[in-house]
Every structure is written in C-alpha cells, then in structure tokens.
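Visitor: Quick one, structure for this:
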Amino acid sequence: MPGSELFEKFMALHTRDGGFVMPNAWDGLSALMLADAGFEAIATSSAALAATLGVADGRHAVSRETHLEHARLLATVSGLPVNGDFEDGYGDSPEDVAATVQAAVESGLAGIGIEDTSGDPDQPIRDFDDAVARVRRAVEAAKGRIVITGRTDNFIQGRPDLDDTIRRLTAFAEAGADVLYAPYPPDLEALGAIVSAVAPKPVNVLVSPADEVLTVAELQKAGVKRISLGPWLYTHSMGALAEATDALVAGNLAAAATGLSFERIGELLARGKN
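Guide: The predicted structure follows:
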C-alpha cells in the first residue's frame, strides 16, 4: 500500500468517533493474535522489544535497523497498520530523525513516534527548542506518507510539570505532528487539559492516567482518540510465565504445561503466512 494511502487509512482511525485501541505486539505470534482479535492497528513497543533482546529500553541499546526489521515483521504477518515506537528517532540531530522517518516510510510503517528523550540518564529530556526542531524535521520528512506522533516523556522521567508538557505538545502540534502523546499524566484532570490544549488534533494515552486505570469508554469520554498498551501485554504474558515457572520449581508439571495449544498457534501462523 503506498505511503499516502496507508497514512489516510491509519489517520482515519484517529479522527473517527471514539477513536481506537492500538495494542503493542512484540513478536509475530502476538501480532497475529491481536489481528485475529479484531484490532485494526497495532504498534511496536520499544520496551518490550528491548526486553526480548535482553537489553534496557531508552538507552539506544536496540539499533534502528533492528527495530525496523521487527516492525516490518509485525506488519507482514498481521497485515495491519503498524505504528513504530521509535524512542527519540534514533539520532542526535534533526537530520538523523528525518532519516529514521524516511526509513520507516520505506519499511511500510503507518506511523512513528518521536520522543523528546535523549538516552542520557543525566539529562533524559531534550531542551525545548531541540525537541521541537526534531519533530518539525520529522514532519517535513514524512510528507504526508506516515503519521507522526510528537511525544514528551516529562512525566515518566520524573518531571511532573504539566505546563511544560502542554507547552511541548502544543509546539509539536504547531510543528505539524499528527498525534500528541504524554505518557502517564498525573490524573484525569491533567489528561483533559492536554486534550483541550492540542485540540482538534488527536491524543494518545498509555493505558490511563497515572492515578488509576480507567475503562476504554471513560478514556473516550475524556476525548482520547488512541489508547496504546506499551509493554503491558508483554509483561502480562511474562507474569503468566513467572507463575508457570514457580509451579515448575515446586514440581507441578501439570500447572506449568498449560497455555495456548499448538493447534491454535498453528492456525494463527498459517493465517499469517497466507
């Protein structure tokens, strides 16, 4: 599907009444399961991908090429639009970000997120002007072929400054970002302020505000257009593995030998191959 056509298809999910839920897959089978469940788009998760490779998220431990290959796999097997959770755009300069966006377009991604993170634990959030310049250059490189999400990680990097968060998101919107995103605003009131500040552009939320997990209907009522899950489906599956491991350590083979049947896995894999 040409980039502009994929852009329109993916963007339409963000602008329709109610928006949509966009779960994050971490391998081919999880992507197939989400597609089979009826989800209309999925995303990568930089945290889940990093964990599958045995490295930490947010420290440039996963290369751009590895993440692109991973995203292409999810798109190929699922047949769904895929949004790439590409951390800070894989580069120190706006031009590096533009190169990542171009590579994402060529890889057939429907969307890509550009964060204001730096990968530097001593200064995890980039200066305002630098962050805005990177989003602006991403939009220029996109040329209407891929949905650009402008994201600030203030809240999850220990900077609980709602005013600065809104300042950044509105600047990203003015720079041309199609979707705005600030993971884990402190509460529903703060989320509402973000939605109002960038309207009519759509807002993504990661599961819910920080203070409580809301339902999809409650988030939609608050004006959220896209709900992502980040690494939480992956950690949920790892929780099941932890329980099975505990059972195995205790000698309970029957409890450890449960889960999705290989017959069901085979059905899903065959569907993806077709």
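Visitor: From now on I want contacts and neighbour counts done on CA atoms only, so please keep to that.
Guide: Will do.
Visitor: Strands of this protein, start to end?
Guide: For the chain, strands defined by DSSP state E occupy the ranges 20-22, 42-43, 82-85, 111-115, 147-151, 179-181, 203-206, 226-228.
Visitor: on contacts alone, who are the packing partners of the shortest one?
Guide: So the one you mean is strand 42-43. strand 82-85 (3 or more C-alpha pairs under 8 Å, 6 or more residues apart in numbering; DSSP states H and E).
Visitor: Check the last one too.
Guide: On a contact count with 3+ C-alpha pairs under 8 Å, 6+ apart, strand 226-228 meets strand 20-22, strand 203-206.
Visitor: Could you say which of the strands of the chain is packed most deeply?
Guide: Comparing the strands of the chain by mean neighbour count (mean count of other C-alpha atoms under 10 Å), strand 147-151 ranks first with a mean of 29.
Visitor: Need the strands of the chain in TSV (columns: distance to residue 139).
Guide: Output for the strands of the chain, formatted as TSV (distance: least, C-alpha to C-alpha, whole Å):
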stretch	distance to residue 139
strand 20-22	22
strand 42-43	19
strand 82-85	15
strand 111-115	10
strand 147-151	7
strand 179-181	11
strand 203-206	17
strand 226-228	19
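Visitor: Out of those strands, which is closest to residue 93?
Guide: Closest to residue 93 of these, according to C-alpha to C-alpha: strand 111-115, at 12.3 Å.
Visitor: Nearest the geometric middle of the chain, what residue?
Guide: What sits nearest the mean C-alpha location of the chain, by C-alpha atoms, centre = their mean, is residue 85, with 4.3 Å.
Visitor: Just the helices from the stretch 51-200 of the chain, written as ranges.
Guide: Taking DSSP state H, counting those that start in this stretch to define them, one finds helices in the stretch 51-200 of the chain at 64-78, 94-106, 128-142, 162-174, 188-198.
Visitor: quick one: buried residues of the fourth one?
Guide: Just to be clear, that refers to helix 162-174. If you call a residue buried by 16 or more other C-alpha atoms under 10 Å, then helix 162-174 has these buried ones: 162, 165-173.
Visitor: which residues are contacting it?
Guide: 128, 132, 135-136, 150-152, 154, 179-182, 185, 190, 194, 197-198, 201 (C-alpha atoms under 8 Å, 6 or more residues apart in numbering).
Visitor: quick one on the thing from earlier: name the pair among the buried residues of helix 162-174 with the greatest separation in space.
Guide: 162 and 173 (16.3 Å).
Visitor: still on that earlier bit, which one of the helices of the stretch 51-200 of the chain lies closest to residue 49?
Guide: Residue 49 lies closest to helix 64-78 among the helices of the stretch 51-200 of the chain, at 7.9 Å (C-alpha to C-alpha).
Visitor: Let's compare: structure for the following, please.
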Amino acid sequence: MKSQNEKAELFKKIHNDTSTFIIPNPWDVASAKILTYFGFKALATSSAAHAFSEGAYDNSVPINDILTHLQKIVSATDLPVSADLGNGFYKNPKKIFETIKLSVTTGIVGASIEDVNGNSAYSIELSTERITAAVEAVKSLDFPFTLTARSDNYIIGNQDLKDTIKRLQAYQNAGADVLFAPGIQTIEEVQSILYEIDKPLNVLIGIKGSLLNYEDLSKLGVKRISLGASLYRNAMTSFVDTIKQISQTKNFSYAQKSISSNELNNLLSL
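Guide: I've put the predicted structure just below:
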C-alpha cells in the first residue's frame, strides 16, 4: 500500500496533468475494490450514496460514522481517495477547520465542502470564511491535501449562474485547489464557469436530462469528472427492477444475466 503522502502527491499530479480524468464514487468496500480493478486513477466518496446504502438521507449520517466509512474505503484501495464531507457537519468556520483535521486521520488525501445547509445556501461571506478555515487546516498538514470547494446553487434549485461563478471565484481566492458546481448540465454553463476561474473544475455527470459527455468536457479543459451517487442509483435500479419482476410475475430470469460468484471473487481480490 502507498503511504498517505505518496497518494497525496499522486492525486496532485493527476490534477496537474493535461488530460481529463474520471473520479468515480464508491459507496462501500466492494464498490471501491471493483472501481480500483477497472483502472481508475482516483476515487471520491459520495455522501448521498453512502447515506442511501445505510438506509438514511443524505447529510444525515453522523461524523463519526462518516470517519469509519472513510477508513474502510481508504483501506480497500491503493488509489488516492477524496472525501465528500457534505457541508462539513458544522456551520461555524472554526469547526470546519476541525472537520478537515479530523477527516485527514482516515487516510484521505482530498475533500470537498458544500456551501449549503439543506435547501438553503450560506451567505457568500460565511461560505468563503468556511473555505478559508478549511484552507488553513490544509496548510497545517505535512502533505499536499487537495481541497475542493463546491457551489451547490443548482443542487438546491437556484440556477443562478452569475452567483455560482461569484461564489467559485471567492472560494478560489480563499485558496481552494479545485472548484465544483454540481448540477450544471449544459456546455454553455461549463464554458462560462471555465472562462471565469483559474483552478481545475470538477463536473458532475450522471444527472437525468444532462447531455454532457467526456469528449466535450475534455475539449473544454474540464479537469475532473465525478459521478456522484449515480452509480449507486444505477445499481439500485437493477435491484428494484429485479424485485418487481419477482414479486409481480414470480419470474426468476434475472439469474441468467447475473454476474457469477467467481467473477465477483476476481473483482474483489485486491
């Protein structure tokens, strides 16, 4: 296993490379191992996918449970892991500093912080203070941690591109390493954001109705593409469809298409 410092250096290098990379989002040890098997360069947790897998709502899982989850994911792979820390679990910037310092003990080499609480966005001033506190925590570390700052306007239904860009610029100036506006769905929105920032941009794919694709985003210069909870939702789609078939028709044909136990053993044999 690579050390945390080695993973951190590798994660920074990936962001400095010229190519666009996909950073998929596991929700448990098995999904982390399978994603590693298929050759991705790094992984990022998804607070929503993890919460759903625990039968809970997004951003409702206690911080201690999240830390345990992060430790399991990090231990399951030799890839760099970035953590979805939601809104940092607290409103106060000083507590955001503590969240970063605490989360680093799990072995992660990056993390993202949201600027919303439920369906309400924090003010841009408070949000910037929170990112500033996170940056201070990162600077106190003895390895290059990658901090991602999120503007979640679009996720909460506020499709205000101008305010989103203003927030991303503020977080960039506060020292964030990567910027992220989940929910944007058009090439024009991506272009507008890229024109106004100087840091790597993460774009979320896997949203219904979005026509964004790897080729277009790569040509634009998007650095990182994440999948959020879409992999988990896709897995649950198959599960629910199968259960409906069994309960409604008493038909078990799904078994003919299922991956075998031997295939799973091979995928999980890291």
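Visitor: Please list all residues in contact with the residue nearest to the centre of the first structure.
Guide: Going by C-alpha under 8 Å, 6+ apart, residue 85 of the first structure touches 43-46, 112-114.
Visitor: re the thing from before, which of the strands of the first structure sits closest to residue 268 of the first structure?
Guide: strand 42-43 (16.4 Å).
Visitor: Packing partners of the biggest helix by length in the first structure?
Guide: What stands out as the longest helix in the first structure, according to DSSP state H, is helix 232-249. Here helix 232-249 of the first structure is seen to pack against helix 253-256 when contacts are counted using 3+ C-alpha pairs under 8 Å, 6+ apart.
Visitor: buried sites along stretch 182-191 of the second structure?
Guide: Of all the residues in stretch 182-191 of the second structure, those buried under the rule 16+ other C-alpha under 10 Å are 182-185, 187, 190.
Visitor: For stretch 134-141 of the second structure, list every residue counted as buried.
Guide: For stretch 134-141 of the second structure, the neighbour count (16+ other C-alpha under 10 Å) marks 134-138 as buried.
Visitor: Residues in contact with that stretch: which ones?
Guide: Contacts with stretch 134-141 of the second structure, where a contact means C-alpha under 8 Å, 6+ apart, come from 93, 96-98, 100-101, 144-145, 147, 174-176.
Visitor: Recalculate using a threshold of 10 Å.
Guide: For stretch 134-141 of the second structure, the external contacting residues (C-alpha atoms under 10 Å, 6 or more residues apart in numbering) are 88, 93-102, 104, 110-113, 128-133, 144-149, 171, 174-177.
Visitor: Among the residues you listed, name the buried ones.
Guide: Neighbour-count burial (16+ other C-alpha under 10 Å) applied to those gives 88, 93, 95-97, 99-101, 104, 110-113, 128-133, 144-149, 171, 174-177.
Visitor: From residue 35 of the first structure, how far off is the nearest residue to residue 188 of the first structure once chain neighbours are set aside?
Guide: Among residues not flanking residue 188 of the first structure along the chain, residue 209 sits closest, at 6.0 Å (C-alpha to C-alpha, 6 or more residues apart in numbering). Per C-alpha to C-alpha, to the nearest Å, residue 209 of the first structure is found 26 Å from residue 35 of the first structure.
Visitor: Name the nearest of the buried residues of stretch 134-141 of the second structure relative to residue 73 of the second structure.
Guide: Comparing those against residue 73 of the second structure with C-alpha to C-alpha places residue 138 closest, at 20.9 Å.
Visitor: what does that closest one align to in the first structure?
Guide: Mapped onto the first structure by TM-score structural alignment, residue 138 of the second structure lines up with residue 142.
Visitor: Now do the same for residue 171 of the second structure: its match in the first structure.
Guide: So, by TM-score structural alignment, residue 171 of the second structure is matched to residue 172.
Visitor: Show me what residue 202 of the first structure aligns to in the second structure.
Guide: Aligned against the second structure by TM-score structural alignment, residue 202 of the first structure finds its counterpart in residue 200.
Visitor: List the contacts of residue 15 of the second structure.
Guide: Residue 15 of the second structure neighbours (C-alpha under 10 Å, 6+ apart): 21, 146, 177-178, 199-201, 223-224.
Visitor: Including distance to residue 74 of the second structure, could those residues go into TSV?
Guide: Shown next, in TSV, are these (distance: C-alpha to C-alpha, whole Å):
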residue	distance to residue 74 of the second structure
21	19
146	16
177	21
178	21
199	26
200	24
201	24
223	23
224	20
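Visitor: Nearest residue to residue 64 of the first structure in space, please, no chain neighbours.
Guide: Spatial nearest neighbour of residue 64 of the first structure, chain neighbours left out: residue 90 (6.1 Å); criterion: C-alpha to C-alpha, 6+ apart.
Visitor: ok, now residue 98 of the second structure?
Guide: In this structure, residue 98 of the second structure finds its nearest non-sequential neighbour in residue 137, 7.6 Å apart by C-alpha to C-alpha, 6+ apart.
Visitor: For residue 261 of the second structure, see how far away the one you found is.
Guide: In terms of C-alpha to C-alpha, residue 137 of the second structure sits 44 Å off from residue 261 of the second structure.
Visitor: Next: residue 218 of the second structure.
Guide: Distance from residue 218 of the second structure to residue 261 of the second structure, by C-alpha to C-alpha: 37 Å.
Visitor: Compare those two (neighbour count), which wins?
Guide: Between residue 218 of the second structure and residue 261, counting by other C-alpha atoms under 10 Å, residue 218 is the more crowded of the two (16 against 9).
Visitor: Aligned against the first structure, show me the partner of that one.
Guide: Under the alignment (TM-score structural alignment), residue 218 of the second structure maps onto residue 220 of the first structure.
Visitor: isn't its match right up against residue 188?
Guide: No. If you go by C-alpha atoms under 10 Å, residue 220 of the first structure and residue 188 don't touch, sitting 11.7 Å apart.
Visitor: Residues that sit against both of these two, list them.
Guide: Common contact partners of residue 220 of the first structure and residue 188 (C-alpha under 10 Å, 6+ apart): residue 214.
Visitor: In contact with residue 246 of the first structure, which residues?
Guide: 240, 252, 255-256.
Visitor: Quick check: chain neighbours aside, which residue is closest to residue 194 of the second structure?
Guide: Distance criterion C-alpha to C-alpha, 6+ apart; nearest residue to residue 194 of the second structure, sequence neighbours excluded, is residue 201 at 7.3 Å.
Visitor: Residue 38 of the second structure: neighbour count?
Guide: Using other C-alpha under 10 Å, residue 38 of the second structure is surrounded by 9 other residues.
Visitor: which one in the first structure is aligned with it?
Guide: Residue correspondence to the first structure (TM-score structural alignment): residue 38 of the second structure is matched to residue 37.
Visitor: again, but for residue 241 of the second structure
Guide: In the first structure, the residue matched to residue 241 of the second structure (TM-score structural alignment) is residue 243.
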